[in-house]
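Chemist: I'd like to go over a predicted model; first the sequence, then the structure.
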Amino acid sequence: MQKLVFESAWDRTLAQKDRHEIERVFFEINGEGKEGYQAVLLKTAFNHKREFLVTVLLNNYSKISLSLLGKKVVYKEMGESLGEFESAYTLEVPAQTSMPWTFIFPAGSLIDTPNGDSGELIIS
């Protein structure tokens, strides 16, 4: 059975409103029969350094942990790749677990300016 877990720093600092939104999205997802993993887009934003932030709910439906280290992370909108990087994140998402996470695309790493409405994050 899929469970929702917050990484310790997230658990300490996450605003109650944001926690409720993540929980709402988690409970709306039906993970029954799913395999592998998926990233459900929660929000996008630019920070003060002009880095592009993509917050997702990572759903690991498999029976083994998902490591983000060394994975290719791609942000797409309307099927077009707008940016990618190789992950240096050491996050491990345990088997049959969902966790929120924010991916940071460095300033200048995007090919085009995203609109953030219809994007998807692909991890491979």
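Modeler: Now that the structure is in, tell me what you want to look at.

Chemist: please make it C-alpha for all contacts and neighbour counts, starting now.
Modeler: Noted.

Chemist: mind checking the SS state of the most far-flung residue of the chain relative to its centre?
Modeler: Relative to the centre of the chain, the most outlying C-alpha is that of Gly33, 20.8 Å out, by CA atoms, centre = their mean. Three states are possible here, and by DSSP: H, G, I helix; E, B strand; the rest coil the one that applies to Gly33 is coil.

Chemist: repeat that for Leu57.
Modeler: Per three-state DSSP, the local secondary structure of Leu57 is strand.

Chemist: next up, the contacts around it.
Modeler: Residues in contact with Leu57, defined by CA atoms under 8 Å, 6 or more residues apart in numbering, are 22, 26, 39-42, 98-101.

Chemist: then Gly108?
Modeler: Glu51 are the contacts of Gly108 under CA under 8 Å, 6+ apart.

Chemist: next up, a structure to set beside the first:
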Amino acid sequence: MSKLHFHSVWEDRLPQKQKDDLNKFLGGLAPIHKEFGVALVRGKYKKNGGAVATVLLRNGFEKPMDIERVKAKILDKDNLLIAEEEFELDLRLQAESALPWSFVFSKDSVIRPNIDPDNWMIQVHLPIKKE
């Protein structure tokens, strides 16, 4: 079973109730083995027209993973693109663990601003090699 870890920013600022809720959410997911996975916890549009996707980044490997750059996409239930953006990260996912993270999409990256966030799916493609 995966263990939930928190980035130091989340560890310091997230109330215990939200940490407990994330642990419960993780416990409801099917286990992953020898793969990287992403689970959408919550999505929402921002007042400025951007979007936020809060996810659990899941490492099903027996070794830690370093994540530096990814392309994230928000899709609707019909696989239509809602938003897409590249993100520079400096994250370490411990072996067989999950890490909550929020991807904040700019207004310019949002293509479809009126899709119900309850119908969102997330894809995170990695690694993107630095040029």
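Modeler: That came through, no problem. A quick note: this is a predicted structure, and the numbers were derived from the prediction, not measured.

Chemist: which of the contacts of Leu57 of structure 1 fall in helices?
Modeler: Those of the contacts of Leu57 of structure 1 mapping onto helices are 22, 26, per DSSP state H.

Chemist: closest one of the contacts of Leu57 of structure 1 to Lys3 of structure 1?
Modeler: Minimum separation from Lys3 of structure 1 among the contacts of Leu57 of structure 1 (CA to CA) is found for Ser98, which lies at 6.1 Å.

Chemist: centroid residue for structure 1?
Modeler: The structure's structure 1 has its C-alpha centroid closest to Val56; by CA atoms, centre = their mean the separation is 2.8 Å.

Chemist: count residues in the vicinity of the closest residue to that one other than its chain neighbours, would you?
Modeler: In space, not counting the residues next to it along the chain, Val56 of structure 1 is nearest to Leu41; the distance is 4.5 Å by CA to CA, 6 or more residues apart in numbering. Residue crowding around Leu41 of structure 1 was assessed by other CA atoms under 10 Å; the count is 20.

Chemist: please apply the same query to Leu80 of structure 2.
Modeler: Leu80 of structure 2 has 14 neighbouring residues, counting by other CA under 10 Å.

Chemist: coming back round to it: check the alignment and tell me where the residue nearest to Val56 of structure 1 lands in structure 2.
Modeler: Here Leu41 of structure 1 is matched to Leu40 in structure 2, going by TM-score structural alignment.
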